[in-house]
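# attaching a predicted model along with its sequence, questions to come.
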Amino acid sequence: MLRLVVLVSGSGTNFADLLQRTKAGRVPAEIIAVGADRACGGIETAAAAGIPTFVEPFSAPREAWSRRVADRVAAFEPDLVVLSGFMRLLSPEAVARFEPALLNTHPAFLPEFPGAHGVRDALAAGVTETGASVIIVDSGVDTGPILAQQRVPIEPDDSPDALHDRIKLVERELLASVITDIADGTIDLADHGLEHRLDRPDTPRTAQ
């Protein structure tokens, strides 16, 4: 069973869905900690479920803040780190400590509409469909290897919130499927050309 640390920034609805799936045995993983860059609903949900939490408020420089976040994550010795609505970019050094066992969901069919405003940008572009993606995080902005994605149609009267709500439903299914596939070996993260060794508190950090 995979040990997961989840990072959130907001209400944590996708995290809450993943938590329910793991508790019900539908995803072979255990969420062992939840971290955030601010006090938020996701932290409250985790605390109510008895899951250890931490908050590392953002402060410049980003590299030092990212190192603190990575240290706190690594202390839990996870098998996989999941960014679930985590709205801060980690430094390349921090990413390298966990890559490729560092996943992110994105509300667009990458490489279309990367960045923090993927839903809004899709609507502004006037396209008829967008999507959801699960990727391995790299040092770019939504540029990592794509593990799963699915199209989501855009309705003529869609608002950003309505579209995002439908995308979230797809994101949740994709994330659950990807984690399950990693757990059972269907997805081998090493196949993506990255040496995987999670940084442990008692082992020297290695550049990747």
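Now that the structure is in, tell me what you want to look at.

# hey, let's count contacts and neighbours off CA atoms from now on
Fine.

# could you pull up the contacting residues of residue 127?
The contact partners of residue 127, taken as C-alpha atoms under 8 Å, 6 or more residues apart in numbering, are residue 154.

# other residues contacting the lengthiest helix in the chain?
Longest helix of the chain, by residue count under DSSP state H: helix 160-184. Applying C-alpha under 8 Å, 6+ apart, the contact partners of helix 160-184 are 1-2, 14, 17-18, 21, 27-29, 105-107, 119-120, 123, 131-134, 147-150, 152, 154, 187-189.

# try stretch 139-151
Contacts to stretch 139-151, defined as C-alpha under 8 Å, 6+ apart, come from residues 89-92, 95-96, 106, 109-111, 114-115, 129-138, 170, 174, 178, 192.

# and the comparison structure, right after this:
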Amino acid sequence: MESSCRILVLISGNGSNLQAIIDSCYDNLNADVVGVISNNPDAYGLIRAHQNEIDTSCVISREGESREEYDVRLDAAISRYQPDLIVLAGFMRILSPALVERYEGRMVNIHPSLLPLYPGLHTHARAMEAGDSEHGASVHFVIPALDAGPVILQAKVPVYGDDTIETLSERVHEQEHAIYPLVVKWFSQGRLQMKDGRAWLDGELIGPNGYAPD
């Protein structure tokens, strides 16, 4: 019997995507969340992990510490779990190129926009200010350039004229909770990979805007 895919989740806050992935793993015998790391000791996601008997670690930044110095300590914490896949789920730090390259093809992130639109922060406000009719979320492999890795899967939501940042964010979050566990499942089944700087599913190249079924 093959061992299950070891999933490590990095969080900074509430951990709602973490919860969606944990829940999906109960039905996915190929994957197991073996650990949760946070840079914030007060993150509610740590409580979610404890409630599901998942090991946790905190790597808290030190005053005057460089990003590279922090990431050396973070990498030591990551290595302890020997992950097959690292899932960034609201981890509010930009990772150093050295750390990203170490786990290239084994690290994914979810971003609340239809990449390449709106990398970085405040994506909901930016979409509304631009008058966009649709918004959404993207799961992508992580590369050193911020929010620029190959997109695996996107989900779109409408933007309504009476939307607030809160209502639009809630709509996007609902879709995030659907698509992120699916990507984790694909990876754990050996169907998803990154090669030559592109994302591939079942041996087929995924388009620039993510997987689109025929």
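Thanks, I have it. All values reported here derive from a predicted model rather than from experimental measurement.

# next step: the contacts of helix 160-184 of the first structure restricted to strands.
Residues of the contacts of helix 160-184 of the first structure located in strands (DSSP state E): 2, 29, 105-106, 131-134, 147-150, 152.

# before we move on, back to that, what's the PyMOL syntax to select whichever of the contacts of helix 160-184 of the first structure are buried?
Buried residues among these (16 or more other C-alpha atoms under 10 Å), as a PyMOL selection:
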select buried, resi 2+14+18+21+27+28+29+105+106+107+119+120+123+131+132+133+134+147+148+149+150+152+154+189
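
# what's the counterpart of residue 91 of the first structure in the second structure?
Aligned counterpart of residue 91 of the first structure in the second structure: residue 96 (TM-score structural alignment).

# typed the wrong thing, it's residue 122 of the first structure
Checking TM-score structural alignment: residue 122 of the first structure goes with residue 127.

# please list all residues in contact with its match.
Contacts of residue 127 of the second structure (C-alpha under 8 Å, 6+ apart): 118, 135.

# same deal with residue 101 of the second structure?
For residue 101 of the second structure, counting by C-alpha under 8 Å, 6+ apart, the contacting residues are 143, 144.

# which of the residues in the helix or strand in which it is found are buried?
Applying DSSP states H and E as the criterion places residue 101 of the second structure in helix 97-102. Neighbour-count burial for helix 97-102 of the second structure flags 99, 100 (criterion: 16+ other C-alpha under 10 Å).

# what's the answer for stretch 36-56 of the first structure, then?
Residues of stretch 36-56 of the first structure classed as buried by neighbour count (16+ other C-alpha under 10 Å): 36-39, 41-46, 52-55.

# and the residue nearest the centre of the first structure?
Centroid-nearest residue in the first structure, with C-alpha atoms, centre = their mean: residue 83, separated by 2.2 Å.

# how close does that one sit to residue 161 of the first structure?
For residue 83 of the first structure, the distance to residue 161 of the first structure equals 20 Å [C-alpha to C-alpha, to the nearest Å].

# go on, residue 22 of the first structure?
Going from residue 22 of the first structure to residue 161 of the first structure by C-alpha to C-alpha gives 27 Å.

# got it, and residue 114 of the first structure?
18 Å.

# neighbour count for the two, which is higher?
residue 114 (18 against 11; other C-alpha atoms under 10 Å).

# would the more buried one count as being in a strand?
No: assigned with DSSP: H, G, I helix; E, B strand; the rest coil, residue 114 of the first structure falls outside any strand and is coil.

# surely it meets residue 108?
Yes: in this structure residue 114 of the first structure lies within contact range of residue 108 using C-alpha atoms under 8 Å: 7.2 Å.

# counterpart of residue 82 of the first structure over in the second structure?
The equivalent of residue 82 of the first structure in the second structure is residue 87 (alignment by TM-score structural alignment).

# thought its match was touching residue 15?
No: when contacts are counted by C-alpha under 8 Å, residue 87 of the second structure is not listed as touching residue 15 (11.7 Å).

# and these two? which has more neighbours close in?
Higher neighbour count among residue 87 of the second structure and residue 15: residue 87, with 27 against 23, using other C-alpha under 10 Å.

# so how far is residue 81 of the second structure from the closest residue to the more buried one other than its chain neighbours?
The shortest distance from residue 87 of the second structure to any non-neighbouring residue, by C-alpha to C-alpha, 6 or more residues apart in numbering, is to residue 9 (4.7 Å). Distance of residue 9 of the second structure to residue 81 of the second structure, given as C-alpha to C-alpha: 11 Å.

# ditto for residue 136 of the second structure
According to C-alpha to C-alpha, residue 136 of the second structure and residue 81 of the second structure sit 32 Å apart.

# check residue 11 of the second structure too.
15 Å.

# equivalent analysis for residue 189 of the second structure, please.
20 Å.

# and for residue 165 of the second structure?
Residue 165 of the second structure is 36 Å from residue 81 of the second structure, by C-alpha to C-alpha.

# cool, residue 145 of the second structure as well?
On the measure of C-alpha to C-alpha, residue 145 of the second structure and residue 81 of the second structure end up 25 Å apart.

# trace residue 181 of the second structure over to the first structure, please.
Per TM-score structural alignment, residue 181 of the second structure is aligned with residue 176.
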